[in-house]
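S.K.: Would you be able to build a 3D model of this:
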Amino acid sequence: MDEGAESAAGVAARPREVLRQPAFGYLWTASSIRALGGAVSGVALNVLVVSVLHATPVQISILSALGVLPYLFLGLIVGALMDRWRRQRTLVVTSIGRAIALAAIPVLMFTDTLHFWSVAIVALVLGVLILFADSATQPLVPRIVPRESLVMANARLGQSQTVADTAGPALGGALLNVLGAPLLFVFDAIFTAASAVLQARIRVDEPKPGRREPGRHVGHDIAEGMRYTYRHPTLRPLALSVHTWFLGNSIVMTMFAVFVLRQLKLQPWGYGLALAFGGVGGFLGALIAPRVGARLGAGRAIFLGRALVVAPWLALAVVPVSAASRGVALLALVAAAQFVYCLAMGIEDANDTGYRQSVAPDAIQGRMNSTIRTVNRTVFFFGALLAGLVATFLGYRLTMGIGAAIFVVAALIVAFSPLLRARHDEAPPPAE
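M.R.: Next comes the predicted model:
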């Protein structure tokens, strides 16, 4: 092949900007406005629970658990359903349901029927609907985006989520003072309803699944998805690595705020600023993720993210912080740690999800993703409980060190497996 032909081939192989593809454009816009509305109303919900309902610590923990419980009890079932239901239609229906649930909060407030358990019911309903939406989104993306553009698509979704998570709380705090909590929930309901309209405009060909064989039920579908995931030569180490990563993440993130605010004595405004640096790091990581994946390959890009995440937590565990060094030096350390931590996540998440979507056939996408996601949530749930015990008996610094050590194990699983050599542009290996 001559030089001109090679150049032409390179141009042809380069993925087209996914936001120019109408179906993904609608999906991305819907996800972005919903994420921003959720981040804004999340501030109102926190204020409502803490300052209006005067919830106890136990009640706050119950609300937090309600966000995870649907994944623990329904995650595998919903994943199996997503391989038999129309995913685009599921997104539309769940968005309409979420809009109704959000609109119920100001109605409860105006009718003086708002109390902790009514909020808990709304939170549980939202958690179930979000589970269905998440379970539909991941397997839908490969139906509307070419295989070579999957990493870019997930990077674009990650960027908008990062912007919403970073700017949304600040915007929500400002609007809360001006408009009050009820209107913030109304706006979020309107944003969510608008996302349903955009999702309804997505044009996608979703083939109807075949009928189940006699004697076969949803339990057989779930078992098939788990076998496929954990017998696949590259998905198995990817799943085991991300499960391990979630264990480390549950430990460090559960204790991070109390560690830096209580033991390191960072000022609250400094803590908020550090989180903002994390948002910048996450956006940058998602921005460069497609290039990193194309240059290094899927496996090495995932390994880079897994390995890079060790550094910030190890630094927080071992770097001495004396009373004299608190101030700018402490703020710089915590901000840098958050920046690197979120940068690593931005790099690995798009490559991890994109590779998963490119490997599994469409008929098992929902079950493969739900298997990994459900185990991740289960690990996080119990890891968060473990973190409190470890910090109580061993202290915060050693807890951070244990989290960093677990992140090392997650990286080593990738390093010593066939996943390390996997590339996005190669035909995926068959399941065993």
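S.K.: okay, CA-based contacts and neighbour counts for the rest of this
M.R.: Will do.
S.K.: Could you measure from residue 428 over to residue 178?
M.R.: Going from residue 428 to residue 178 by Cα to Cα, to the nearest Å gives 53 Å.
S.K.: So which of the two has more stuff around it?
M.R.: residue 428 (16 against 10; other Cα atoms under 10 Å).
S.K.: Skipping adjacent residues, who's closest to residue 287 in space?
M.R.: Leaving aside its sequence neighbours, residue 287 sits nearest to residue 155 (Cα to Cα, 6 or more residues apart in numbering; 6.5 Å).
S.K.: Show me what the one helix or strand that neighbour maps to is packed against.
M.R.: Element membership of residue 155, judged by DSSP states H and E, is helix 150-179. Helices and strands touching helix 150-179, by 3 or more Cα pairs under 8 Å, 6 or more residues apart in numbering; DSSP states H and E, are helix 22-47, helix 116-144, helix 181-200, helix 268-296, helix 328-359.
S.K.: Reformat those helices as a markdown table; add distance to residue 260 and mean neighbour count.
M.R.: Output for these, formatted as a markdown table (distance: least, Cα to Cα, whole Å; neighbours: other Cα atoms under 10 Å):
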| stretch | distance to residue 260 | mean neighbour count |
| --- | --- | --- |
| helix 22-47 | 21 | 22 |
| helix 116-144 | 29 | 20 |
| helix 181-200 | 29 | 22 |
| helix 268-296 | 8 | 21 |
| helix 328-359 | 8 | 24 |
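S.K.: Tally up the residues packed near the residue nearest to residue 287, please.
M.R.: Using other Cα under 10 Å, residue 155 is surrounded by 28 other residues.
S.K.: How much space separates it from residue 285?
M.R.: Counting by Cα to Cα, the gap from residue 155 to residue 285 is 9 Å.
S.K.: can you list residues touching both of the two?
M.R.: In terms of Cα atoms under 8 Å, 6 or more residues apart in numbering, residue 155 and residue 285 are both contacted by the residues residue 346.
S.K.: Let's verify residue 204: helix, strand, or coil?
M.R.: Using DSSP: H, G, I helix; E, B strand; the rest coil, the structure places residue 204 in coil.
S.K.: Please provide the structure for the following sequence as well, for comparison with the first:
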Amino acid sequence: MSREAPYLAVADALRARILAGEWRLGGRLPSRARLAVEYGVGRNVVQRAVDRLIAEGLLEGRAGSGTYVRAPRERLPMIRARRRGSPGHPATSVAERGRAGAWDFHTRVRVPAPAAIAWRLAATTAGSLLAGLPAGAWVDRVRKRPVLIGADLARAAVLLSVPAARWSGLLTVEWLYGTALAHGLLTVFFDVSYASYLPHLVGRARLMEANSTLSAARSATSIGGPALAGPLVGGCGPATTLLASAAGMTLSALLALAVRRREDRPARQDTRPRLRREVREGLRFVLAHPVLRATILGDAVFNLFLAMYQAMLLLFLERESGLGAAGAGLVLSGMGCGALLGALSVTGLVRRFGQGTVVWLAPLVTCPPTALIPLARTGVGLGVAAVGLAALSFGGVARVVAQTGFQQSLTPDGLLGRMNATARFVSWGVLPLGGLLGGAAGTAFGAPAALLVAAAGMTLGFLPAFLSPLRTAEREKSPACEPN
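M.R.: Next comes the predicted model:
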């Protein structure tokens, strides 16, 4: 092996074996671990060699399945010229070779998302849409702590099924879809239960502090989790890494089991429980309350444009900013830092400005800086872009913490599950639509323009709360803002 670039030597050897027909078209290559042993190199060297062959069109990777041989692609040189029809213009050059030209005065390539990605995204969000409202009605009938424990243990079992299927040779992409769907459904029940259990556990007077602490913990794990996941995936593989996630779910269940505060059973209704009637009752309560209606509508507007923004953000950073992987990672790290800072600061902001004011003021102040992302280039622009994303996360977390405390304090115990489920259903329900809007806007106008539109839309998320009694909650003591 060459000491200078061992991955090139491995790539040359693999290329020769592929062209010699050792593996047929569509055939699966041995695992990276096996190839590393065969060539006496590390897995990262084999990974770089395989990535090079994928870029050449000799191989293709399939998520959760492996690497396969594909038919080699014909590589045509691109010749640049200013005017269409002139000798050497790309469209003319391609047409001379008997191909249809697709170059039209720009280098933006419009590539539709593979069906596998669409199905994976649908599976991860389908749980909230399928079970969101019924889950709230069911949670209101039962004690919340057993639901938390059962959901955690069930999610751990679902995640453990992936490495088990991988080791037994049964893992398929359909298995992964089913895992994502089951995990999403269980997460709906967990999230609705914990948001409904918190007022009982800490008391309504301490909801702000409790929500702030929980949000800070989530933000810290969102920073540390990916940092730990990278080495684990690289060293152990994606399937095996899920063992760590399953262990985390099990630990969460044990911690919930250790809670000793007694939880009263919800009062039984005189009439026979009817799921449809209970769901309608929860919807009527939320939509009739001016503050709950305004906060949930503001969530819908914000999340719609946030999904649009996120759909274009990675595309912009990867293809148009020229930052590279390290620069894009630095920009994105601003989101985790901003979220943690927002969670730690929200209690002080509420004391300074008031809880209702924070709900509408946070998006008005922190969303406009996201319009700076199209300036992301190396140097000063890189820092400006990171600050813009940090501001977005800071304001988003501050708004959600202040808003969640308000929603919980305004809702009777018997309706907490349905209120939380309705809020989650609306918030998650608009995400697929926002992603579609982002893709359409990016295709029509380009990623920078789509980011600017999304930044303006997120800023408009302040309007529903601003036009509601929340704007004067602290000054006028509106009855609509009085705790239940």
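S.K.: so stretch 262-281 of structure 1 corresponds to what in structure 2?
M.R.: Using TM-score structural alignment, stretch 262-281 of structure 1 lines up with residues 319-338 of structure 2.
S.K.: Repeat that for stretch 295-314 of structure 1.
M.R.: Using TM-score structural alignment, the partner range for stretch 295-314 of structure 1 is residues 352-371.
S.K.: Show me which parts of that stretch are buried, residue by residue.
M.R.: Buried residues in stretch 352-371 of structure 2, counted by 16 or more other Cα atoms under 10 Å: 354-364, 366-371.
S.K.: burial measure for the corresponding residue of structure 2 for residue 60 of structure 1, as a count.
M.R.: Using TM-score structural alignment, the partner of residue 60 of structure 1 in structure 2 is residue 117. Around residue 117 of structure 2 there are 11 other residues, counting by other Cα under 10 Å.
S.K.: How much space separates residue 117 of structure 2 from residue 123 of structure 2?
M.R.: Taking Cα to Cα, one finds residue 117 of structure 2 at 10 Å from residue 123 of structure 2.
S.K.: show me the residues around residue 142 of structure 2 that make contact.
M.R.: 265-266.
S.K.: where's the aligned partner of it in structure 1 relative to residue 360 of structure 1, distance?
M.R.: The pairwise alignment with structure 1 assigns residue 142 of structure 2 to residue 85, based on TM-score structural alignment. Per Cα to Cα, residue 85 of structure 1 is found 17 Å from residue 360 of structure 1.
S.K.: Any chance you could list what contacts the match of stretch 262-281 of structure 1?
M.R.: 219-220, 222-223, 317-318, 374, 376-378, 382-383, 385-387, 389-394.
S.K.: same thing but 7 Å
M.R.: Under the contact criterion Cα atoms under 7 Å, 6 or more residues apart in numbering, stretch 319-338 of structure 2 has outside partners 219, 222-223, 317-318, 376-378, 382, 385-387, 389-391, 393-394.
S.K.: aligned partner of the residue nearest to residue 287 of structure 1 in structure 2?
M.R.: So, by TM-score structural alignment, residue 155 of structure 1 is matched to residue 212.
S.K.: Double-check its match against residue 343; I have them as touching.
M.R.: Yes: using Cα atoms under 7 Å, residue 212 of structure 2 is in contact with residue 343, at 5.3 Å.
S.K.: that older thread, point out the ones among the buried residues of stretch 352-371 of structure 2 that are inside helices.
M.R.: 355-364, 366 (DSSP state H).
S.K.: With distance to residue 283 of structure 2 added, can I get the residues you listed in TSV?
M.R.: As requested, those are exported to TSV (distance: Cα to Cα, whole Å):
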residue	distance to residue 283 of structure 2
355	24
356	22
357	25
358	25
359	22
360	23
361	27
362	27
363	26
364	28
366	31
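S.K.: so what's residue 465 of structure 2 up against?
M.R.: Contacts of residue 465 of structure 2 (Cα under 7 Å, 6+ apart): 294-295, 298, 360, 471.
S.K.: Next step: these restricted to helices.
M.R.: 294-295, 298, 360.
S.K.: ok, of these, which one's closest to residue 460 of structure 2?
M.R.: Residue 460 of structure 2 has its nearest neighbour among those in residue 298, at 8.4 Å by Cα to Cα.
S.K.: Show me what the closest one aligns to in structure 1.
M.R.: Matched by TM-score structural alignment, residue 298 of structure 2 corresponds to residue 241 in structure 1.
S.K.: same question, residue 410 of structure 2
M.R.: Mapped onto structure 1 by TM-score structural alignment, residue 410 of structure 2 lines up with residue 359.
S.K.: quick one: the residue nearest to its match when sequence neighbours are not counted from residue 12 of structure 1, how far?
M.R.: Leaving aside its chain neighbours, residue 359 of structure 1 sits nearest to residue 428 (5.3 Å; criterion: Cα to Cα, 6+ apart). For residue 428 of structure 1, the distance to residue 12 of structure 1 (Cα to Cα) stands at 21 Å.
S.K.: Thanks a lot, see you next time.
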